[in-house]
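Undergrad: What shape does this take:
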Amino acid sequence: MKYFIGVDIGTTATKAVLFDEKKVQVCKSEKGYKLYRDVTGKAEEDPEEIFLAVIETISKLTKILNQNDELLAVSFSSQMHSLIAMNKNWEKLTNLITWADTRSDKFAQKLKAQPDAQGIYERTGTPIHPMTPLSKILWLRGEKNEIFEKTAHFLDIKGYIFWRLFAVNKIDLSVASGTGLLNNQILDWDSELLSLSGISKDLLPVIVSPYEYEVSIEQGFAEEMGVSKQTGFIWGAGDGPLANLGVSAIDTGQVALTIGTSGAIRSVTEKPQVDSKGRTFSYALDAEHWVTGGPVTSGGDVFRWLQEEIFEKKYSFDDLTTLASTVPAGSNGLIFHPYLGGERAPLWDADARADFYGLNYSHKPAHLARAILEGIVFNLSEVAEGLGEINEIFATGGFTQSELWLQILSDIFDKPIKISQSSEAGCLAAVIMAEKALGLTSKLESPENVVRILQPIQKNVIIYQELSLIYHSLTVQLQPLFRKISNFQKKYSN
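TA: Just a heads-up that it's a prediction; the model follows:
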């Protein structure tokens, strides 16, 4: 038998999936790790923990292969916008600074105030925000200058993994397109932004095709993972663009909607495409496929907050969704804006803060739970307004395990929701890219894996259409207060 392994380096866990040559999922391995947060906006991870998670998840899968089986390739999906600073001896100067880190907000705000801010967005396809490596580098230069001056290499997490395995210094086009430093017209680092950041091109990795692959892995790692030294490790792409490919949402009018730790909604175009209101990004899947959409910081992590911090782990995820299902659509007029960690799309405001609006004596824990689920989807529907006409929605991510959440999605969007067989769309898409990289196919094509279609409930649609107007109006009115309350919190937080 011949197999592929797709690896997804996520924010809270690395997942590896073994597929046969017909792209049927055989088994999965997963390893979690800690996201280190504090009141300053820090959101870091230990890159070595993630590296070990990659090793472990792959090794668990190869153990089930027989001696005569062939592993054709290992291919990667990874979180975007991450940054690690390393010195000239390739020693870490920082942990992995993730997309969720907002400490560079002051520098992002200064960048937004520049006359060329819209031009920066249009050249890079990346909204100006603390999530981007561009903002993080400006922050390091401005507030961590002792680190900045010692930095000889800036890597993302996938680049770090490949550097450890193959001693190469590269970044794939897809991940590079989310750095805020890539000029999407010339597909190279933007010279003006390099100058603005105070760095030279040689501090950044070499940009390579998502179809490039490495062989001749270091012998010790090959043995530990149970792979041949000549097994191809495909660079692959970022997790957002790959999610569209994994669920076959690559034609006009098709969108992929993902909710995991965070969330996103995306569609595919042939060329980079930006929004006149700056609500969306435009990232590469490869040079011929560009994914337009918006990532929301507020996804499943918000529901986890409810579970752990408010209900103190008294309820499981299933318990909470069951509880939420006991109250009607609209949560009896309770609205939740899910901006616990600031927000990316559609606001691009690290100072955004969450709120429950409409609370009264009738509201119980079940209403809070349902309002949070609804608020996350309302937020995604606001992002969707920047994508043009939507004909089909393909759902992927951990939230597809919740029937209630899927129904809320269908009702708020008033569209049928197509649910894929595999929730690991990123791993599947990485394998599809591996096939093209190895010359086994000439085009990107995902297997038909829609197992069912969920239809909207019209009485709920009517309720949500009315409530969405209030949700949007509240967002507009609250935005001027976000920075004030954020500054207050920073001033008085312990």
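Undergrad: alpha carbons only for contacts and neighbour counts from here, please
TA: Noted.
Undergrad: Settle this for me: residue 372 is touching residue 301, isn't it.
TA: No: here residue 372 lies out of contact with residue 301, judged by CA atoms under 8 Å, at a distance of 10.9 Å.
Undergrad: Now do the contacts for residue 320.
TA: For residue 320, the contacting residues are 307, 366, 369, by CA atoms under 8 Å, 6 or more residues apart in numbering.
Undergrad: Could you identify the helix or strand that succeeds the strand or helix carrying it?
TA: Per DSSP states H and E: residue 320 is located in helix 317-324. Heading C-terminal from helix 317-324, the first helix or strand you meet, by DSSP H and E, is strand 335-337.
Undergrad: Which SSE is immediately downstream of that next one?
TA: strand 355-357.
Undergrad: one step back: for the contacts of residue 320, give me JSON lines that also has distance to residue 399 and neighbour count.
TA: As requested, the contacts of residue 320 are exported to JSON lines (distance: CA to CA, whole Å; neighbours: other CA atoms under 10 Å):
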{"residue": "307", "distance to residue 399": "15", "neighbour count": "19"}
{"residue": "366", "distance to residue 399": "18", "neighbour count": "18"}
{"residue": "369", "distance to residue 399": "14", "neighbour count": "22"}
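Undergrad: Can you flag which of the residues you listed belong to helices?
TA: Among those, the members found in helices (DSSP state H) are 366, 369.
Undergrad: Could you say which helix or strand holds residue 406?
TA: helix 403-413.
Undergrad: which residues touch that helix?
TA: So helix 403-413 is contacted by 321, 325, 329, 373-374, 377-378, 381, 399-400, 416-417, 454-458, 460-461, 464-465 (CA under 8 Å, 6+ apart).
Undergrad: of these, buried ones?
TA: Buried members of the contacts of helix 403-413, counted by 16 or more other CA atoms under 10 Å: 321, 325, 329, 373-374, 377-378, 381, 399-400, 416-417, 454-457, 460-461, 464.
Undergrad: name the element residue 85 belongs to?
TA: Using DSSP H and E, residue 85 falls in strand 84-86.
Undergrad: To check against the first, give me the structure of this:
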Amino acid sequence: MSYVIGVDLGTSAVKTVLVDKQGNIAYETSESYPLSQPKAGYSEQSPEDWVKGTLTSLRRLVEISGVSPDEIEGLSFSGQMHGLVLLDEDNHVIRPAILWNDTRTSKQCRQIEQVLGDELLQIARNRALEGFTLPKILWVQENEPEHMEAARVFLLPKDYVRYQLTGDLAMDYSDAAGTLLLDVTGKKWSEKIASAFHLPMSLCPRLIESFEDVGGLLPEVAEQTGLSVNTRVYGGGADNACGAIGAGILSEGQTMCSIGTSGVVLSYEERKDLDFEGKVHFFNHSEQDAFYIMGVTLAAGYSLEWFRGAFGKDLSFDQLLHDVNNVEAGAEGLLFTPYIVGERTPHPDADIRGSFIGIDAAHKLPHFARAVLEGITFSLRESIDILRESGKTITSVVSIGGGAKNETWLQMQADIFNAEIVRLENEQGPAMGAAMLAAYGSEWFPSLQDCAAAFLRPAKSYQPDAKRAEKYNELFAMYQDIYGQTAELNKRLAAFRG
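TA: This next block holds a predicted model:
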């Protein structure tokens, strides 16, 4: 037998999966690590914790599988995006990594907008948002000049782990696209952006393809993990790009909806000249010379988690949603907006907050639960509509994550998106995408598309109901009015929040 390993470096844990040539998950393990929040809005981690967790997870994977190390041909990565890792001249970590969900950089975002103006969207193809890497670099430049002076190169999380496993310093295009320093369509670091903020080009690492062979494991790493030094390591990709690969989003028209803590609508794209005016993200895909368009709902599954904690903390999610199917579409006139931590698409607004609109004395817990599901899905529909307005035909959407675990919610997605919703048989998200990059890099398949055809199998599809789809169209128009009606009020309320 032959196997590859996918390593998914998340925010709370690293997950490793062992995959055979038929795409079956033979074994999987995970190791958690701590998150540090030293101040309000700060979110940091120790890069060494990622390395330790990855080595432990790989060792456990080899041990519990009983597979011969020589049968494991390749390994690749998926990683949390945007996190800043600064290394000194000896490639030692200078300070804790500043993560994607750190919000300290609002001042630096405004600075980037002021200095670059329209050129930012022309080059980096994305707005300056707190989560991206360049604002974090500028924050260190302003607040920790001694650290910036010592910095010789920056990496993203999975790239640092890969460096520790192989000794190779590099960054793939799909992850580099989330830094605001990459010329996305030119596939090169932007001298214009770097020089605008007095950053040396040497700070930017070598760029590679996600499926590129970057070498074998260091002897000491092979010894610690039980893997062979002959196991080849491939570049890997950003978690959203790998999630797309793991869902088979590898050709024009293919779209996925991923509902986890946040929600993502992502569609494959080959056109370079699209202009979304920053309403959605435009990133390099891990597929060569391809891109993906992505809209984000900041609090998708998190809205449901918040609702359960606030109003049904003694209930499981299954119990909370048990009677939702007995409530008609529209929750009998109750609408919810999932802006409980601000919003990203199509309203990049840190001050907006959520609402229940239309509360009636007759409404019970199932009405509110259904309204929460519908509100999350309406928010994702806004991204779907932006894609359709660009000329895309979206008739089928692959649903992954928590939103693919509830039959009622899957049917709701079909009705609200007015598209077929497909649930996969063995959905492993970014970890599977990383394994597929290793399989392709190991030349198991002539293309990633061929790999997807062999690895991914649909389990069930859901078709839109015409009457419910029409009703949801009317409700969606009302939902879209809520942002404009409440934005100014929420700005005034912001002063009263802790």
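Undergrad: residues touching residue 165 of the first structure, list them.
TA: 217-218, 221.
Undergrad: mapped onto the second structure, which of those residues hold?
TA: Retained in the second structure: 217-218, 221, out of those (criterion both residues aligned by TM-score structural alignment, their matches' CA atoms under 8 Å).
Undergrad: follow-up on the earlier one: let's see which of the contacts of residue 165 of the first structure end up in helices.
TA: Short answer: the contacts of residue 165 of the first structure in helices (DSSP H) are residue 221.
Undergrad: Excluding chain neighbours, what is closest to residue 358 of the first structure?
TA: residue 334 (4.9 Å; CA to CA, 6 or more residues apart in numbering).
Undergrad: still on that earlier bit, residue range for the helix holding residue 406 of the first structure in the second structure?
TA: Residues 407-417 of the second structure are matched to helix 403-413 of the first structure when aligned by TM-score structural alignment.
Undergrad: If you count neighbours, what's buried in that stretch?
TA: Buried, per 16+ other CA under 10 Å, within stretch 407-417 of the second structure: 408-417.
Undergrad: likewise stretch 246-265 of the second structure?
TA: So, applying 16+ other CA under 10 Å, buried residues of stretch 246-265 of the second structure: 246-250, 253-261, 263-265.
Undergrad: With stretch 204-217 of the second structure instead?
TA: Those would be 204-205, 207-217, for stretch 204-217 of the second structure by 16+ other CA under 10 Å.
Undergrad: which one of the residues you listed sits closest to residue 27 of the second structure?
TA: residue 217 (20.7 Å; CA to CA).
Undergrad: show me the contacts for the closest one.
TA: By CA under 8 Å, 6+ apart, the neighbours of residue 217 of the second structure are 165-166, 228-233.
Undergrad: wait, isn't residue 255 of the second structure in contact with residue 245?
TA: No: counting by CA under 8 Å, residue 255 of the second structure stays clear of residue 245, with 10.9 Å between them.
Undergrad: residue ranges of the strands in the stretch 201-350 of the first structure, please?
TA: Using DSSP state E, counting those that start in this stretch, the strands of the stretch 201-350 of the first structure run over residues 206-208, 213-214, 232-238, 254-259, 263-269, 281-286, 289-296, 335-337.
Undergrad: In what element of secondary structure is residue 195 of the second structure found?
TA: Short version, using DSSP H and E: residue 195 of the second structure is in helix 191-196.
Undergrad: Can you give me the buried ones in that helix?
TA: 193-194.
Undergrad: next one: that helix to chain centre, how far?
TA: The chain centroid and the centroid of helix 191-196 of the second structure are separated by 27 Å under CA atoms, centre = their mean, to the nearest Å.
Undergrad: Taking helix 403-413 as reference, get the angle to the lengthiest helix in the first structure.
TA: Taking DSSP H as the criterion, the first structure has its longest helix at helix 458-492. Using axes from the mean of the first three to the mean of the last three CA atoms, to 10 degrees, the inter-axis angle of helix 458-492 of the first structure relative to helix 403-413 is 100 degrees.
Undergrad: elements contacting helix 458-492 of the first structure?
TA: Counting contacts by 3 or more CA pairs under 8 Å, 6 or more residues apart in numbering; DSSP states H and E, helix 458-492 of the first structure packs against strand 335-337, helix 403-413.
Undergrad: Take these and write them to TSV, including distance to residue 296 of the first structure.
TA: Below are these laid out as TSV (distance: least, CA to CA, whole Å):
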stretch	distance to residue 296 of the first structure
strand 335-337	12
helix 403-413	15
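Undergrad: Among the ones you listed, which comes closest to residue 37 of the first structure?
TA: Taking these one by one with CA to CA, strand 335-337 is closest: 21.1 Å.
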